[in-house]
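Engineer: Could you work out the structure for the sequence below:
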Amino acid sequence: MSETILTEQLAVRFARIALGHVGREYPNKPDHVLAGAQDARTPRELHPVFFGSYDWHSCVHSYWMLAWLLRRYPASEAADAIRALFDAQFVAEKIAAECAYLAAPTARGFKRPYGWGWLLKLAAELALLDDVGWREQIAPLAAIFAQRFRDFLPLATYPVRVGTHFNTAFGLRMAADYAAATRDDALSALLRETALRWYGADQDCPAWGEPSGDDFQSSALIEAECMRRLLSPRDFPPWFDRFLPHLAQREPATLFRPATVTDRSDGKLAHLDGLNLSRAWCWRALAGALPEGDARRPILLDAAQRHLDAGLPHIAGDYMGEHWLASFAVLAIDTDS
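Structural biologist: Sure thing, here's the model as predicted:
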């Protein structure tokens, strides 16, 4: 089974998919509380930057993917269109409107923690690009979400272990990249302490509930990936050995079987294509944390490729998957993302 790599041709394909929907306002599924008649506004009025891609969080991580592809292939056929989009959207007035939306009391839990993590991931990626203006423009919005993590995590006694947007391990994992990019040692410490509080004692994970019918994340594997990202190279291996002690026997078996998707026009069932891609990402990243001679390493890499092969053919074709799946394909193909 050959390893998939992100060629420039594939990168341009992904970019064109995202460029086709980040500016598409409808159909749209807002996550919006109406406190009064004055709050009945269009997606573009509510979110002048992230109004497309069916929902706010998908628009955010599609922008992240475009930024990542621009950094990886700055002279590609799609590069000028990405730069033009960023120039038009990452401007003070529009970012201020996104910030103002979050100031409403009804927006306290808006996109927690999935959208929080993705917005910080986007800000971290923009910090790696040459254009200083884009990172400076988005900085106030990123600062709000970083503060939301600081405020919320001490209050969150329990983690959320589902395979959907509410999974807390995913939020910590993505926020960690922002904390590192901004050299925010205090935020990094808070993320690490929270991960240990929530997950540090976990062991012999059965993964018996996976997959659920609308999962797009593996609650077991994203927890492991969260801990890989936040723990030191010394502390992660013993935790990982306790958490999934039977990987050499390909157990839990459910984690090694790609999910079956029966109807890609159903947004919830289409989530399972995302599960295959996000599992591929986690398997590949976890394999990279193992030493070269570890017998588990080829097993994990094989599982990653099998899941990627199951998900990659379906990133376009129906809008229920097309508006978001390419981002997870990039994560799955290149763990450096």
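Engineer: For the rest of this, base every contact and every neighbour count on C-alpha atoms.
Structural biologist: Fine.
Engineer: and residue 267, how many neighbours?
Structural biologist: As a burial measure, residue 267 scores 14 neighbours (other CA atoms under 10 Å).
Engineer: Next up, the contacts around it.
Structural biologist: Counting by CA atoms under 8 Å, 6 or more residues apart in numbering, residue 267 touches 320, 321.
Engineer: if I look at it, how far off is residue 71?
Structural biologist: 31 Å (CA to CA, to the nearest Å).
Engineer: let's see this one next to it:
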Amino acid sequence: MTAAHLTEELALRFARIALGHVGREYPNKPDHTLAGPEDARTPRELHPIFYGSYDWHSCVHSYWMLTRLLRRYPGFAAATDIRALFDAQLTPEKVAVECAYLAAPTARGFKRPYGWGWLLKLAAELSLLDDKSWSKIIAPLAEVFAQRFRDFLPLATYPVRVGTHFNTAFGLRMAADYATATADEALATLLRETALRWYGEDADCPAWGEPSGDDFQSSALIEAECMRRLLAPEAFLPWFDRFLPRLERREPATLFRPATVTDRSDGKIAHLDGLNLSRAWCWRALAGALPDGDVRRLVAKTAAAEHLAAGIPHIAGDYMGEHWLASFAVLALEEES
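Structural biologist: Take a look at the predicted model:
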């Protein structure tokens, strides 16, 4: 099954998948440092909101997806269940426990920057709902992560360009939506200046390392999407011309070939389904930034469709992908090009 845009039918399918795992505590892969025996606690004890979906960050972006689906289709069949989940889980008491976890010295690098960016993306999405109550409740947790960006970025001399959770362009890209939603111009400026410091001189990207065996992001395309999001068009387009100068010839060729996935029960290999979906998201966003009549616009839109067709059929089937892939499908389907 393929689709060009998010439909109510797909929204319901994705919502049912997420509702089936955001409250599923096990199996679980915690990113947790034990400073002593008292720190040996269950996922639900450590994270009373985001204890499901195999890991904390996947639970966070599944909440983001449910929020987006609720905003797009407020009357669809899963809406009541989503609202009930949010009422039960997004409470001041549970947010306080999530914040307290982050205050421990051992949690300084917890989920940096992937989970940081997704939590801020969730907070931004909640702020767009008609019902602002959940947005207000999660605001203290969002501010903790916003402050982590403010503290960390001036210290980060170098970007991280891998295709996994540690990619810094992805973190900047997602945090940008929070800066916009909260009208935090100082944060937006910091994100933009950091992106220019890290990526502003990049040119003629070879994308030679893509894809690695467990990539779920394209280090080349997420960098371009980060710059598109943070720069004004008059600054982004000349940068993009330099960054991918042979795009109209579908080069580098590796960016145009959907990844092959050989074992969807292997969590790392299953990442490659996510690579196809995240590339589709980036290609669609980049196509939308190119002028009408620019041949590269059609090239990018075609690449997006090819990657989306490769990824959408594999959203569910094995928990190694099922606990997170739908979020990236929604990113791709909701990106207007």
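Engineer: what's the TM-score for these two chains?
Structural biologist: The TM-score (TM-score structural alignment, normalised by the length of the first structure) is 0.99; 337 aligned residues with a CA RMSD of 1.2 Å.
Engineer: check contacts around the residue nearest to residue 322 of the first structure when sequence neighbours are not counted.
Structural biologist: Nearest-residue entry for residue 322 of the first structure: residue 316, 4.6 Å, with adjacent residues in sequence omitted and distances by CA to CA, 6 or more residues apart in numbering. Applying CA under 8 Å, 6+ apart to residue 316 of the first structure gives the contacts 17, 322, 325.
Engineer: Mark which of these are buried, thanks.
Structural biologist: 17, 322, 325 (16 or more other CA atoms under 10 Å).
Engineer: thought residue 172 of the first structure was touching residue 227?
Structural biologist: No - using CA atoms under 8 Å as the test, residue 172 of the first structure is too far from residue 227 to be in contact (9.2 Å).
Engineer: tell me, what's touching those two both at once?
Structural biologist: residue 195.
Engineer: got the buried residues for the helix or strand harbouring residue 308 of the second structure?
Structural biologist: Element membership for residue 308 of the second structure, per DSSP states H and E: helix 295-311. Within helix 295-311 of the second structure, the residues that count as buried by 16+ other CA under 10 Å are 296-311.
Engineer: What's the residue nearest to residue 322 of the first structure aligned with over in the second structure?
Structural biologist: Taking TM-score structural alignment, residue 316 of the first structure has residue 316 as its aligned residue in the second structure.
Engineer: any idea how far its match lies from residue 259 of the second structure?
Structural biologist: 17 Å.
Engineer: ok, now residue 231 of the second structure?
Structural biologist: Residue 231 of the second structure is 29 Å from residue 259 of the second structure, by CA to CA.
Engineer: more crowded one of the two?
Structural biologist: The residue with more neighbours, out of residue 231 of the second structure and residue 259, is residue 259; 23 against 17, by other CA under 10 Å.
Engineer: Residue 160 of the first structure contacts residue 170, doesn't it?
Structural biologist: No - Residue 160 of the first structure sits out of contact with residue 170 when judged by CA under 8 Å, with a separation of 9.9 Å.
Engineer: what about the two, which has more around it?
Structural biologist: residue 170 (27 against 16).
Engineer: My read is that that one contacts residue 224, right?
Structural biologist: No - counting by CA under 8 Å, residue 170 of the first structure does not reach residue 224; the two are 10.1 Å apart.
Engineer: if we can go back for a sec, where helices are concerned, which of the buried ones among the contacts of residue 316 of the first structure count?
Structural biologist: 17, 322, 325 (DSSP state H).
Engineer: Run through the residues that contact the last one.
Structural biologist: For residue 325 of the first structure, the contacting residues are 273, 274, 315, 316, taking CA under 8 Å, 6+ apart as the criterion.
Engineer: can you rerun that using 6 Å?
Structural biologist: Residue 325 of the first structure is in contact with residue 315, counting by CA atoms under 6 Å, 6 or more residues apart in numbering.
Engineer: helix/strand/coil for residue 180 of the first structure?
Structural biologist: On the three-state scheme (DSSP: H, G, I helix; E, B strand; the rest coil), residue 180 of the first structure is labelled helix.
Engineer: try the one 3 residues further on
Structural biologist: The three-state label for residue 183 of the first structure, taken from three-state DSSP, comes out as coil.
Engineer: Measure how buried residue 271 of the first structure is and give me the count.
Structural biologist: The local packing of residue 271 of the first structure (other CA under 10 Å) involves 25 other residues.
Engineer: give me every residue that touches the residue most central in space within the second structure.
Structural biologist: Closest residue to the average C-alpha location of the second structure: residue 118 at 5.5 Å, with CA atoms, centre = their mean. Counting by CA under 6 Å, 6+ apart, residue 118 of the second structure touches residue 61.
Engineer: corresponding residue for it in the first structure?
Structural biologist: Under TM-score structural alignment, residue 118 of the second structure pairs with residue 118 in the first structure.
Engineer: tell me which element that match is part of?
Structural biologist: Residue 118 of the first structure belongs to helix 114-126 when elements are defined using DSSP H and E.
Engineer: mean deviation (superposed) between that helix and the second structure, please.
Structural biologist: Comparison of helix 114-126 of the first structure with the second structure after fitting gives an average deviation of 0.1 Å (mean CA distance after the TM-score superposition for the first structure).
Engineer: Run the chain-centre distance for that helix.
Structural biologist: Centre-to-centre, helix 114-126 of the first structure and its host chain are 8 Å apart (CA atoms, centre = their mean, to the nearest Å).
Engineer: do the same with stretch 147-161 of the first structure
Structural biologist: 18 Å.
Engineer: Ok, stretch 326-337 of the second structure next?
Structural biologist: The mean C-alpha position of stretch 326-337 of the second structure is separated from the chain mean by 10 Å, CA atoms, centre = their mean.
Engineer: what do you get for stretch 4-14 of the first structure?
Structural biologist: That offset, for stretch 4-14 of the first structure, works out to 19 Å (CA atoms, centre = their mean).
Engineer: Could you list the buried residues of that stretch?
Structural biologist: The neighbour-count check on stretch 4-14 of the first structure (16+ other CA under 10 Å) flags 8, 11, 12, 14 as buried.
Engineer: Could you do stretch 153-162 of the second structure as well?
Structural biologist: 153, 159, 160, 161, 162.
Engineer: Spatially nearest residue to the last one, not counting backbone neighbours?
Structural biologist: In other words, residue 162 of the second structure. residue 219 is the one closest to residue 162 of the second structure (CA to CA, 6+ apart), at 5.8 Å.
Engineer: Taking the buried residues of stretch 153-162 of the second structure, tell me the two that lie furthest apart.
Structural biologist: 153 and 162 (17.4 Å; CA to CA).
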